[in-house]
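Peer 1: Sequence first, then the predicted structure, then my questions.
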Amino acid sequence: MIRKTGTSAAISLVLMTILGCSQAPAVDVMGSLFPAWLLCIALGAIFSTLTHWILTRRVINLPFPFLTYPCLGAVYAFTIWLVFF
């Protein structure tokens, strides 16, 4: 039983180190390659600002805006990452 567990742990360790060897996702912007996470963060900030503008125009007040908008920006960034990359 111990031998089988040790073997599967060793195989898992080898597989985890091999899976990190792919090329990092990058986006070509006017000839320069930018990391994809940077684009996701920028779009998350833009969508969060747009959401703030829409909620302000509709006079919807949030109880904790200092916490809501950064979390909303992170949700947007993670969602963009999961959908496109």
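Peer 2: Arrived safely.
Peer 1: okay, CA-based contacts and neighbour counts for the rest of this
Peer 2: Will do.
Peer 1: isn't Leu43 right up against Ala77?
Peer 2: Yes. Proximity of Leu43 to Ala77 meets the contact threshold set by Cα atoms under 8 Å, at 6.7 Å.
Peer 1: Looking at those two, which is more packed in?
Peer 2: The neighbour comparison of Leu43 against Ala77 (other Cα atoms under 10 Å) goes to Ala77, with 23 against 17.
Peer 1: part of a strand, is that one?
Peer 2: No. The assignment for Ala77 (DSSP: H, G, I helix; E, B strand; the rest coil) gives helix, which keeps it out of a strand.
Peer 1: ok, and here's another one to check against it:
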Amino acid sequence: MNDQRCERIHEHRALRHPEPPPRMRGRCARALSCLVAAALAGCSASPSISVLGAFFPDWMFCVLGALATTLVVRAVLGRLKYERALGPPVIAYPALLLLISLLIWLLIFNS
């Protein structure tokens, strides 16, 4: 009786969680290995700039440049009374900062 109960439990589990076919497992393994290889390829060199002998990461310069540019854009929009057209400032200015910092990185540091 105990064996029959165990068999029913295993059958029930097999119906709820069927194992993927072997072909699908191979695809998942290949996709995962491609993602790992792509992630490790990005670690080949650290992007940094030497300033008076100290090395600073590129993203720091991108964020500082984007911050200055975003403050200028905010001042210009405020002066022209277009600041409300941007939407909620809590969302608009961080998005603008991110956009400008990524553009600076793409235009200057992406070689």
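Peer 2: Yep, that arrived. Just so it is clear, the model here is predicted, and its values are computed rather than measured.
Peer 1: and stretch 63-77 of structure 2, how far from structure 1 on average?
Peer 2: Its matched residues in structure 1 lie on average 0.8 Å from stretch 63-77 of structure 2 after superposition (mean Cα distance after the TM-score superposition for structure 1).
Peer 1: Can you show me the helices along structure 2?
Peer 2: 2-16, 22-41, 58-79, 89-104 (DSSP state H).
Peer 1: nearest to Pro47 of structure 2, of the ones you listed?
Peer 2: helix 58-79 (5.8 Å; Cα to Cα).
Peer 1: For the helices of structure 2, could you give me CSV that also reports distance to Ser50 of structure 2?
Peer 2: CSV is the format used below for those (distance: least, Cα to Cα, whole Å):
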stretch, distance to Ser50 of structure 2
helix 2-16, 58
helix 22-41, 23
helix 58-79, 10
helix 89-104, 18
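Peer 1: do you know which of these lies nearest Ser48 of structure 2?
Peer 2: That would be helix 58-79 among the helices of structure 2, by Cα to Cα, at 5.2 Å.
Peer 1: Going by contacts, tell me the helices and strands next to the closest one.
Peer 2: helix 89-104 (3 or more Cα pairs under 8 Å, 6 or more residues apart in numbering; DSSP states H and E).
Peer 1: The helix it packs on aligns to what range in structure 1?
Peer 2: The alignment of helix 89-104 of structure 2 onto structure 1 (TM-score structural alignment) spans residues 65-80.
Peer 1: For that stretch, give me the average deviation versus structure 2.
Peer 2: Mean deviation for stretch 65-80 of structure 1: 1.1 Å (mean Cα distance after the TM-score superposition for structure 1).
Peer 1: Give the buried residues for that stretch.
Peer 2: Tyr69, Leu72, Gly73, Ala74, Tyr76, Ala77, Ile80 (16 or more other Cα atoms under 10 Å).
Peer 1: now it: how far from the chain's centre is it?
Peer 2: Computed by Cα atoms, centre = their mean, to the nearest Å, the chain-centroid distance of stretch 65-80 of structure 1 equals 11 Å.
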